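# Give the three-dimensional model of this entry:
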Amino acid sequence: MNNEQLPIQTQLSNLIQQDFINVASSYSDNNRLNRDYVLTLIQDVSLLKKYKVSYLHNSDFNETMDILKNQLLNSLYPYDIAFVITIDYLQNSENVDFLQKFFVEIFLKTPKELFIDIFFIFNILCGSVKELYGYFLEYIFNNKFLILDENIQIDCLYKAWNLSLQVYHDNEASQFAYNELKHLFQNALNYQKTEVAFWLYYTPLHYFNAGTHRNKHEANQRFQVEIEKPLEKYIKNHIIPKYKITPNKKKVKDSSKKKVAFVMQRIIRHSTVKVLYYLMESLMKEKQDKYEFILYDLAFPESGGSDVVFIKEFEKLGLKYVNLHEKIFNNKSETYSLLEKCIKSREILIEDNIDILIGLHTRVEYMFFYLTRTAPKQIYWYHNSNDYYDVEGIDIRIAHGSTPNNFKFHVFNLLSNYNNDNDKNLEKEIARIKNSFSKNVIVLGSIGRLIKLDNNEYLETIFEIMEKRLNTVYLVCGAGDSTNIKKQVEKRGLSSRFFFIGFVDPKIYIKVIDIYLNTFPESSGESLNEFISKGGVPVILLPKEHPAMQEIFRNEWDKKYERIFAFSKKDYINLAVNLIDNNVIREKLSEENKNRLLQTSLSVKTFESFIDAINK
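Down below sits the predicted model:
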């Protein structure tokens, strides 16, 4: 240490000692630690590394430090644990990297159910989410991670990555984490660390890749090559032989009643599950004796499990419901063996004599079911998500809407019954939000993951529309990283007219938004359909490769601007501006949408269409 560092060392040591006095005094008065004082202490101790100085011990504090540390030594409260780690470092660990000691011990000592509080501490130690993820990788998920006890590995994976998704939305940090974690994933396969590979597969690898990438198709293609195919090979070459798993040899008999299993990741009010509900509603209305429909719920608790109220709505349809997670583990612990869940879920499905298995997602359980031949017929139901999902054992692919061109899909007709929504209970909230804007304001907006908005092509189009019509605002409804969008909005001088709402209840905001400006190149999902079903008027840019592009162009182009489909960005802008200016046209198109929905509801035969699709 040079002479220039001595004043810094003295100042920092004095500051840390004052921080400790504040913590100790507060504890003496309230019999608990003051969170803000603890955070300040941790922050100041971390500065020792920054300025490359050590702490100057003051013997006057040793006894008080020991007393307070010993009183809190067995506490499970995150701030108590963080305080004890920090004091222990000051007393004994001058030659140890404070951040390394802090991260390692905080991961090992803090209970998983309380760990989310630790992210508030992480925030003061790291300048960015990317820096935090860098510390995770450097101190926890390094070369030594794979030699840890398996339960500790699962616990750390859950704490770091599942919980970070609940706290942060940062696309750059997520892409960084994906590129680093895929090496850990590859090593886990090489060293046959199955639980590590399985826990990494979907969260975080799948979400950090596709959920934060501006080009979903590129992301899915990359994921297939780098993650899915290696994992598929691992299950085939290692898991199946090791556990002596043999394919289900059952044959489907046309004369017998067929059991159809819908395997859902969890039952929540998400667009995918709501679509499933609308299908079940249609299927269960039919009086027939050829099919039995069963809903199997993986109910993964690491993301909060399933919605009990929504489950009851499924059961009211007369549908048999099976909670696979509860049946296997009989608890709601956030951490568990994914391999055990895969094997035992498969056993349950086989014991239940399932004829047709329909997977509605791409978690590792589905890959396991397909590869091990769990049912005589195995189906992947595509929900406009992973268009490159291709696992050995998928017999047919079905879809209820537009489909990609890289696989053959059997499409069935499904009319979503949004009329079940209890709008009366929402009217006050809808009115409150609408009344927060001036009467002459036209509310533009979209609903969905923010990554769909986060591209210059779409944003520039929206900016041009709003600059042409100053009586507009835009509601950004959905979760995700808003950093880049806000920068672009601010740069354009439109910050006062953009409102970032966050995750919303679509039933409310489809009534708040006057004109739904559908995102492109990646379209909105079920919220757009729900908006149209309620008579809403959107503007939709049809991609050139859309299968119905030519037909719609022939039927719609001569309508000038009395239509909702646009055929170019310039056309999109002109349509939007015309709808903003002309309330009469908006009302006319609204009635047309309602009538079209009514006519469709009279002609759609969901049951016949679905049965035909799954029997191809």
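# Please count neighbours and contacts with C-alpha atoms only from this point.
OK.
# Find the residue at the geometric middle of the protein.
Closest to where the C-alpha atoms of the chain average out (C-alpha atoms, centre = their mean) is Y207, at 6.4 Å.
# how much distance is there from stretch 88-101 to the middle of the chain?
Put simply, stretch 88-101 sits 36 Å off its chain's centre (C-alpha atoms, centre = their mean, to the nearest Å).
# Let's see the distance spanning that stretch from one end to the other.
For stretch 88-101, the first-to-last residue distance is 10 Å (C-alpha to C-alpha, to the nearest Å).
# List the buried residues for the lengthiest helix in the chain?
Assignment by DSSP state H gives helix 5-30 as the longest helix of the chain. By neighbour count on 16 or more other C-alpha atoms under 10 Å, the buried set for helix 5-30 is 9, 12-17, 19-24, 26.
# Strands of this structure, residue ranges please.
For the chain, strands defined by DSSP state E occupy the ranges 258-264, 291-297, 320-323, 356-359, 377-382, 396-399, 410-411, 442-447, 472-477, 498-502, 515-517, 537-541, 565-566.
# from memory E526 sits against H270, does it?
No - applying C-alpha atoms under 8 Å, one finds E526 not in contact with H270, separated by 9.1 Å.
# Among these two, which residue is more densely surrounded?
Between E526 and H270, counted using other C-alpha atoms under 10 Å, E526 has the larger neighbour count: 18 against 11.
# Could you dump the strands of the chain into TSV and include distance to N456?
Shown next, in TSV, are the strands of the chain (distance: least, C-alpha to C-alpha, whole Å):
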stretch	distance to N456
strand 258-264	35
strand 291-297	39
strand 320-323	43
strand 356-359	35
strand 377-382	28
strand 396-399	30
strand 410-411	33
strand 442-447	16
strand 472-477	15
strand 498-502	16
strand 515-517	15
strand 537-541	15
strand 565-566	18
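# In a markdown table: those strands, plus distance to L157 and mean neighbour count.
Compiled in a markdown table, the strands of the chain are given as follows (distance: least, C-alpha to C-alpha, whole Å; neighbours: other C-alpha atoms under 10 Å):
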| stretch | distance to L157 | mean neighbour count |
| --- | --- | --- |
| strand 258-264 | 23 | 21 |
| strand 291-297 | 23 | 20 |
| strand 320-323 | 24 | 17 |
| strand 356-359 | 25 | 24 |
| strand 377-382 | 28 | 22 |
| strand 396-399 | 32 | 20 |
| strand 410-411 | 38 | 20 |
| strand 442-447 | 31 | 24 |
| strand 472-477 | 30 | 22 |
| strand 498-502 | 27 | 15 |
| strand 515-517 | 38 | 25 |
| strand 537-541 | 40 | 24 |
| strand 565-566 | 45 | 22 |
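# wait, which of those is closest to S59?
With C-alpha to C-alpha as the measure, strand 498-502 is the member of these nearest S59 (51.2 Å).
# Next one: the closest residue to T40 other than its chain neighbours from S25, what distance?
Using C-alpha to C-alpha, 6 or more residues apart in numbering and skipping the chain neighbours, the partner closest in space to T40 is D19 (6.9 Å). Applying C-alpha to C-alpha, the value for D19 to S25 is 10 Å.
# Could you also give me the structure for this next sequence, so I can compare it with the first?
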Amino acid sequence: MEISFNPEEHVNSYTALFSGKQVTLDSLRRFIDTENRFGTHTDKKYIQQYGQLFRTLRDNLIVPNYEKFNLLPVFEELAALMRRSGTVLPPNPQGRQIIDGFKNSYDSNEPYWKLQLLRMETVLSSFCAEADRNYFLNKVLLLRSVDCFRSLEEVRLFAQCLRMLFPTPTEFMTAALKIFTPDYAKRGITEFKAGLMWITEISWTLAYKEAKEHMMLMDSWISIFHECIRLKNDEAVFYMHFPLSHVYLNNCHTQPEFKEFNDRVEIPFSDYIQQNMDRWNIKPVTKQNEKKRIGFVYDRLAGSSPVKLLLSLLHYMKNEPYELFVYDMAYIEKAVSRKEYIDEVLSAGAKYVNNHELTDSANGHYYSHFEKNKALRKKVIEDEIDVLIVTSNKSQAAFLCATRTAPQQIFWDHGNHEYDVAGLDSRICHFDDGYRNGFEFQRFDLKMLPKYLNEDEQMKKAAAAEIKKNLPPHSVVLGSIGRIMKLSDEYMEMVADILKANPDTIYLACGDGPIEEKKAKARALGVADRFIFTGWADAHVYGHVIDIYLNTFPLVGGESVNEFVSKGENKYVVTLY
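Here you go, the predicted model:
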């Protein structure tokens, strides 16, 4: 049923309501919801009426309640509406005095209240003049995020605040670039870490979830990284490797992109390590051990294909004459390893070492990455590891290899064929996707254990059946499973052509990542109604939902393809090279 809506009546009635003394939180939320639904505030035909409405809100509600910080989320939404409307209000002397008072008292407050003052100041500035977003961001990025929130809900609300102040990731990154200049390398280490932490914890994880626009920061970040190397600022060099690798490599599609990261970051980092070993009093391991001990160095133990392959390999090696160790780098900034996978390591007879427990973690996320690297190296040497196998672009992998921590050091390739740091003796790979470069890989067969390929099969089939009930009937379900970043423009264009040529098909994009960006691409291709994004997806469930797996390119699927094929005889994979 069509809802009758009269814009002028809507604006006039709310202006009258906000002029009175009985304004409630519910009435404010109803106003915000209505505006977000109908968007009348963006219609220039009503700009005079909205000018009066927003002036009434400011003078009767916002300025008199400037000390009620619990109202910040609502005030921020109102400020966002006003900015979108293009309304410019006349000055409010009382509001200006309050803003000046906030600025004068800022330094005397604790970080938590500094953030609240900045947010309320930005709201008032929006209603009194144009808010200085650069000033806001520069101040925020000096604070330790861990000191600014008392609950996860407050973090979520602040991410919402950022999106309202900087509606697009491009606007946010453009403002951030004014802060991440070469001089950033000269900041004290706490402030240095703080700015980067806001990007990786808030912007990347919540506010603009894995948006590719984060790549706008890369050139500046790499310049800062090189300046830290020049200054021999060890802690800054080691700390910065994490956000660089985390953001850049999650945006990689192709081997040339992996190579660019290796050339610009990994090789200079590896060289820096080797050039400073004497200064750190670190000596390479030269003694050949006879214990036949093998150590695997992993980012963390999560439900990823590389981890399941490791657990499968440990199982197969259980009765071999080796002592096996798994070193968990344990990046608490991301997420802790899952207990069930740690238990799997132990049940396979391997020893488990948590890297984070080897270092002083009293500073929370602001711990020393340099000391964490050294602690892991010390532990590996104490364990007399004979063969050390690294698997990912994290600082520990380069540090352990470049400092020669074990007599034999191997890179196990899980998709980044271009990884190359000092101290690697050989490279191994369990699959062949046809890519060739100048490195030699020893290829070996490794099949994931059936329990990982077919976990809880009956439950998964039942869940898949429920999902299929909500899909268009009589459809052939195409799809892929994995990081949404793997959906390159060329791949999506191919899928769109298939959908247009075959009206009885739909496509499921199963996985996390920059979904809004990819949805926009699907709309531009004219297939948004049949190009369906599921968000995070259990591969074991969606392996039953999808009929034909369209392998991504140029970065192809890994174990997700094998998991799909394992679901039965009538499962087909289409791969283009």
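# Of all the strands of structure 1, which one is nearest T246 of structure 1?
The closest of those to T246 of structure 1 is strand 377-382. By C-alpha to C-alpha, the value is 15.6 Å.
# In structure 2, what range does the closest one match?
Using TM-score structural alignment, the residues of structure 2 aligned to strand 377-382 of structure 1 are 408-413.
# The residue nearest to T40 of structure 1 reaches Q43, doesn't it?
No - contact between D19 of structure 1 and Q43 fails when scored by C-alpha under 8 Å: they sit 10.1 Å apart.
# The buried residues of helix 5-30 of structure 1 into a markdown table, with extra columns for distance to S609 of structure 1?
Shown next, in a markdown table, are those (distance: C-alpha to C-alpha, whole Å):
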| residue | distance to S609 of structure 1 |
| --- | --- |
| Q9 | 76 |
| L12 | 73 |
| S13 | 74 |
| N14 | 76 |
| L15 | 72 |
| I16 | 71 |
| Q17 | 74 |
| D19 | 69 |
| F20 | 70 |
| I21 | 73 |
| N22 | 70 |
| V23 | 68 |
| A24 | 70 |
| S26 | 68 |
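# Could you find which two of those residues are furthest from each other?
Q9 and S26 (25.8 Å).
# State the distance from the spatially closest residue to L313 of structure 2 that is not a sequence neighbour to N562 of structure 2.
Excluding its sequence neighbours, the residue lying closest to L313 of structure 2 (C-alpha to C-alpha, 6+ apart) is L446, at 7.2 Å. L446 of structure 2 sits 11 Å away from N562 of structure 2, going by C-alpha to C-alpha.
# How about N373 of structure 2?
N373 of structure 2 is 34 Å from N562 of structure 2, where distance means C-alpha to C-alpha.
# Over in structure 2, find the residue span stretch 300-309 of structure 1 aligns onto.
Alignment of stretch 300-309 of structure 1 against structure 2: residues 331-340, by TM-score structural alignment.
# Show me which residues of the matching stretch are buried.
Y331, S337.
# now it: how far from the chain's centre is it?
15 Å.
# do stretch 193-211 of structure 1 as well
12 Å.
# How far does that stretch stretch from one end to the other?
End-to-end distance of stretch 193-211 of structure 1 (C-alpha to C-alpha): 25 Å.
# show me where the stretch 201-350 of structure 2 has helices.
218-231, 234-249, 255-261, 267-275, 305-316, 339-347 (DSSP state H, counting those that start in this stretch).
# Distance to N416 of structure 2 added to these, as JSON lines?
Converted to JSON lines, the helices of the stretch 201-350 of structure 2 look like this (distance: least, C-alpha to C-alpha, whole Å):
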{"stretch": "helix 218-231", "distance to N416 of structure 2": "19"}
{"stretch": "helix 234-249", "distance to N416 of structure 2": "9"}
{"stretch": "helix 255-261", "distance to N416 of structure 2": "6"}
{"stretch": "helix 267-275", "distance to N416 of structure 2": "15"}
{"stretch": "helix 305-316", "distance to N416 of structure 2": "12"}
{"stretch": "helix 339-347", "distance to N416 of structure 2": "24"}
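# Of these, which is nearest Y572 of structure 2?
Smallest distance to Y572 of structure 2 across the helices of the stretch 201-350 of structure 2 (C-alpha to C-alpha): 20.1 Å, for helix 305-316.
# can you tell me what part of structure 1 that closest one aligns to?
Residue span in structure 1 matched to helix 305-316 of structure 2, by TM-score structural alignment: 271-282.
# For that stretch, list every residue counted as buried.
Within stretch 271-282 of structure 1, the residues that count as buried by 16+ other C-alpha under 10 Å are T272, V273, K274, V275, L276, Y277, Y278, L279, M280, E281, S282.
# again with stretch 481-492 of structure 1
D481, S482, I485, K486, Q488, V489.
# And for stretch 359-371 of structure 2?
By 16+ other C-alpha under 10 Å, the buried positions in stretch 359-371 of structure 2 come out as T359, H365, Y366, Y367, S368, H369, F370, E371.
# ok, now stretch 415-422 of structure 1?
Residues of stretch 415-422 of structure 1 classed as buried by neighbour count (16+ other C-alpha under 10 Å): L415, S416, N417.
# Contact partners for the corresponding residue of structure 2 for the last one?
Counting by TM-score structural alignment, N417 of structure 1 corresponds to L449 in structure 2. With contact set as C-alpha atoms under 8 Å, 6 or more residues apart in numbering, L449 of structure 2 has these partners: L309, S312.
# What of the one 4 residues further on?
The neighbourhood of L453 of structure 2, defined by C-alpha under 8 Å, 6+ apart, consists of H540, N562, E563, S566.
# cool, L555 of structure 2 as well?
Contacts of L555 of structure 2 by C-alpha under 8 Å, 6+ apart are H253, T254, Q255, K486.
# ok, so of these, who is nearest K209 of structure 2?
When the contacts of L555 of structure 2 are ranked by distance to K209 of structure 2 (C-alpha to C-alpha), K486 comes first, at 15.4 Å.
# Map that closest one across to structure 1 for me.
So, by TM-score structural alignment, K486 of structure 2 is matched to K452.
# Next, the contact list for that match, please.
By C-alpha under 8 Å, 6+ apart, the contact set of K452 of structure 1 is R214, T519, F520, P521, E522, S523, S524.
# Then V345 of structure 2?
Neighbours of V345 of structure 2 in contact, by C-alpha under 8 Å, 6+ apart: L311, L314, V326, K351, Y352.
# a markdown table for those residues, including distance to N36 of structure 2?
Converted to a markdown table, the contacts of V345 of structure 2 look like this (distance: C-alpha to C-alpha, whole Å):
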| residue | distance to N36 of structure 2 |
| --- | --- |
| L311 | 49 |
| L314 | 54 |
| V326 | 51 |
| K351 | 55 |
| Y352 | 51 |
